[in-house]
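Participant: what would the 3D arrangement of this be:
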Amino acid sequence: MPLNFNDFGIDCASMAGSLETRLAAARQSGFTHAMIAATDIVGHPANTETAVRTIRDSGLRVTGLEALRDFEGLSGKLHEYKVDVAKSMLELCSRIGGRLLLTEASASAHADIDPEKIARDLRKLAFLALPMGIRIAFKGVSWSRTVRDFPTAAEIISLADCPNLGLAIDAFDVIAAGVPLDDLDLVFPDQIFLVQLSDFMLQEIRSTDEQAATAAHFRVFPGEGAHSEDIARFIVKLEEIGYFGDYSFDVYNTDYLQMPAETIADRARRAAEWLGETVLRRTLPVPNMERLRAARQAGNRN
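Facilitator: Predicted structure coming up:
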């Protein structure tokens, strides 16, 4: 199914400013959906209800809520504590109209690495989410103690065997860790619930600590970094295996947080245009292109 602009969303954490400002910037740049952080909601200067109303009235679909961390592999009081946190985040996700909760593999030193234990915990999380119509997108990260990449995450998900438990795959993690793209052939496309996109300036990352620091502070948009060809191959491979879900630009960059949200949203729009038009050699559907042009003209007038 050909990519078009509506396949791409922006992570609000990529932009600076109030929640209202960031949502408006995303909408003005032509995006139809955005990733929301739980801290954006509970940290709103008015109150949580105001944040929920702001999101629901924004005209944007919620890509998902992020991020539940360090959930799986714990026991005793630590496990009970994380279950309470998960219930609260699922409730928050439901209130904003979200249908996906991003869950990152645990980096806790107390987490058990037994695949059966991890699968059992994720199955519990998925069952908690099921009555709310929420899917769990589980992401392996290289600094995790339990699951460090998407092939391992896919094995855990198959072990858990829940219809609303799937994968989140981050292009940054794949490229920085040198995960072979052929590993995507081992994943059923309907197992993938979310794909996150970003690039980075370094030619190579030489340690896990450097990867974690780059992931948190120095990402750039696809087409801006040193790995454009890798991003292109990644997207084409996903198309080849039949992925048809959302893409989200999760560009965490400390420098970008010192720039206007509108500027960053426009950079994201250019990345979407590059991916849709140049990488896949396809032209975006005319209505979406007209919307982009209108958004650009409105921005220039302002």
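Participant: hey, let's count contacts and neighbours off CA atoms from now on
Facilitator: Fine.
Participant: now the strands for this structure?
Facilitator: Along the chain, counting by DSSP state E, strands occupy 8-11, 33-37, 61-69, 100-104, 135-139, 165-170, 192-197, 199-200, 219-220, 246-249.
Participant: so which elements touch the third one?
Facilitator: In this case it means strand 61-69. Strand 61-69 is packed against strand 33-37, helix 38-42, helix 76-95, strand 100-104, with contacts defined by 3 or more CA pairs under 8 Å, 6 or more residues apart in numbering; DSSP states H and E.
Participant: isn't residue 274 up against residue 223?
Facilitator: Yes. Between residue 274 and residue 223 there is a contact at 7.0 Å, judged by CA atoms under 8 Å.
Participant: between those two, who's got more neighbours?
Facilitator: Of the pair residue 274 and residue 223, residue 223 is the one with more neighbours under other CA atoms under 10 Å, namely 23 against 18.
Participant: tell me the contacts of that one?
Facilitator: 199, 271, 274 (CA atoms under 8 Å, 6 or more residues apart in numbering).
Participant: in TSV: these, plus distance to residue 156.
Facilitator: Below are the contacts of residue 223 laid out as TSV (distance: CA to CA, whole Å):
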residue	distance to residue 156
199	27
271	32
274	34
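Participant: so which of the helices and strands packed on strand 61-69 comes closest to residue 292?
Facilitator: Each of the helices and strands packed on strand 61-69 has some distance to residue 292 by CA to CA; the shortest is strand 33-37, at 14.4 Å.
Participant: who touches that closest one?
Facilitator: By CA under 8 Å, 6+ apart, the surrounding residues in contact with strand 33-37 are 6, 8-13, 23, 26, 60-67, 248.
Participant: and what of stretch 43-54?
Facilitator: Outside stretch 43-54, the residues touching it (CA under 8 Å, 6+ apart) are 19, 20, 40, 41, 42, 95, 96.
Participant: next, the structure of the following sequence, for comparison with the previous one:
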Amino acid sequence: MNFNDFGIDSASLAGSLETRLAAAKRAGFTQIMISAADIVGHPQDTETAVQAIRNSGLRVTGLEALRDFEGLGGRMHEYKVDVAKSMLTLCDRIQSRLLMTEASSSTHADTDPEKIAKDLRKLAFLALPKGIRIAYKGLSWSRTAKDFIAAADIVGLADCPNLGLAIDVFDIIAAGVPVEDLDAIFTPRVFLVQLSDFMLQEVRSPEEEIMTAARFRVFPGEGAHSDILSKFVVKLEDNGYFGDYSFDVYNSDYLQMPPEEIALRARRAADWLGETVLRRTLPVPNMERLRLAGRH
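Facilitator: I've put the predicted structure just below:
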């Protein structure tokens, strides 16, 4: 495993879609998480955005995010199924093999796990012919799955091969979840791990957590929780996780800085995780020259 396991979220960078793709590429990333808004909000048209992504040379980590899908009934459910079909088509067009869906926060959502599992099973079946996996992410402010443990229970009930979990380490740190809780989930069901930190020593209210999550995240190694973040990543690896890591950093200040600068900060985070935390073998400048010199 190497640097290619790490990707950056396009929402971490300012500028046009093309500018953000180029900044990620120049920083050495080989994959990027794409928001549906990046595509449908392109100033030219959707096809231009799709071609920009496909021509960038970057693999799409996943498309985000289908929200408030599960637990609804009647016309609301039918409406959300139509939205899901559209997003799956978009996902396929950018050659992404993963769609992330966030646990519903709608006050109209049914909290019955069987109902939620049934809806997610339907979503997974819709994705199956396109070869797309669904990554279900628990949220602390959700009505249906407040954390990755609850999300894992629902995924287990749904029992679909292309339905798994997205784990956001920010949520785990903010909630003070023990590292050992990762032992309670079936690691092969984890399809995506999102990584970020924050500067506050603690979040003191649900409102503060939502605000920090949306506007004040920082890259791993930059925040106040490097130690616990490191332990979670190592625990995931020890438990057999071998999927992608995406730097899910939403920061209002970063959006006022050059995207090239922010992409390089993300690169330093990947190097720190790979070389220091996980001790992975990453490309080292002039390594071939040093190897050749050692033969003489």
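Participant: tm score of chain vs chain?
Facilitator: Laid over one another, the chains give 0.95 as their TM-score (TM-score structural alignment, normalised by the length of structure 2), with 288 aligned residues with a CA RMSD of 1.3 Å.
Participant: re the thing from before, Serialize the helices and strands packed on strand 61-69 of structure 1 to TSV and add fields for mean neighbour count.
Facilitator: Converted to TSV, these look like this (neighbours: other CA atoms under 10 Å):
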stretch	mean neighbour count
strand 33-37	24
helix 38-42	17
helix 76-95	16
strand 100-104	24
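Participant: those: which one's closest to residue 166 of structure 1?
Facilitator: Closest among these, using CA to CA: strand 100-104, at 9.9 Å.
Participant: in structure 2, which residues correspond to the closest one?
Facilitator: Counting by TM-score structural alignment, strand 100-104 of structure 1 pairs with residues 98-102 of structure 2.
Participant: and the contacts of the matching stretch?
Facilitator: The contact list for stretch 98-102 of structure 2 (CA under 8 Å, 6+ apart) reads 61-69, 88, 91, 132-139, 166.
Participant: how about stretch 238-257 of structure 1?
Facilitator: 1, 7-11, 13-16, 34-35, 63, 184-185, 188-190, 192-199, 215-221, 264, 268.
Participant: that stretch aligns to what range in structure 2?
Facilitator: Counting by TM-score structural alignment, stretch 238-257 of structure 1 corresponds to 236-255 in structure 2.
Participant: give the buried residues for that stretch.
Facilitator: The neighbour-count check on stretch 236-255 of structure 2 (16 or more other CA atoms under 10 Å) flags 236, 241-251, 254-255 as buried.
Participant: now it, how far from the centre of its chain.
Facilitator: Here the centre of stretch 236-255 of structure 2 is set off from its chain's centre by 6 Å, with CA atoms, centre = their mean, to the nearest Å.
Participant: helices of structure 2, residue ranges please.
Facilitator: Here structure 2 has its helices, by DSSP state H, at 17-26, 36-40, 46-55, 74-93, 113-127, 148-158, 169-175, 206-215, 226-238, 259-271, 287-293.
Participant: so can I have a markdown table of these showing distance to residue 277 of structure 2?
Facilitator: Converted to a markdown table, the helices of structure 2 look like this (distance: least, CA to CA, whole Å):
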| stretch | distance to residue 277 of structure 2 |
| --- | --- |
| helix 17-26 | 22 |
| helix 36-40 | 32 |
| helix 46-55 | 31 |
| helix 74-93 | 32 |
| helix 113-127 | 34 |
| helix 148-158 | 23 |
| helix 169-175 | 15 |
| helix 206-215 | 24 |
| helix 226-238 | 6 |
| helix 259-271 | 9 |
| helix 287-293 | 21 |
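Participant: which of these sits closest to residue 278 of structure 2?
Facilitator: Here helix 226-238 is closest among the helices of structure 2 (CA to CA), at 6.6 Å.
Participant: from residue 138 of structure 2, how far off is residue 214 of structure 2?
Facilitator: The gap separating residue 214 of structure 2 from residue 138 of structure 2 is 16 Å, by CA to CA, to the nearest Å.
Participant: higher neighbour count, these two?
Facilitator: The neighbour comparison of residue 214 of structure 2 against residue 138 (other CA under 10 Å) goes to residue 138, with 25 against 13.
Participant: which position in structure 1 aligns with the more buried one?
Facilitator: In structure 1, residue 138 of structure 2 lands on residue 140 (TM-score structural alignment).
Participant: enumerate every residue touching its match.
Facilitator: Applying CA under 8 Å, 6+ apart, the residues near residue 140 of structure 1 are 104, 105, 147, 148, 149, 150, 152, 153, 169.
Participant: mind redoing it with 6 Å?
Facilitator: Going by CA atoms under 6 Å, 6 or more residues apart in numbering, residue 140 of structure 1 touches 105, 147, 148, 149, 150, 153.
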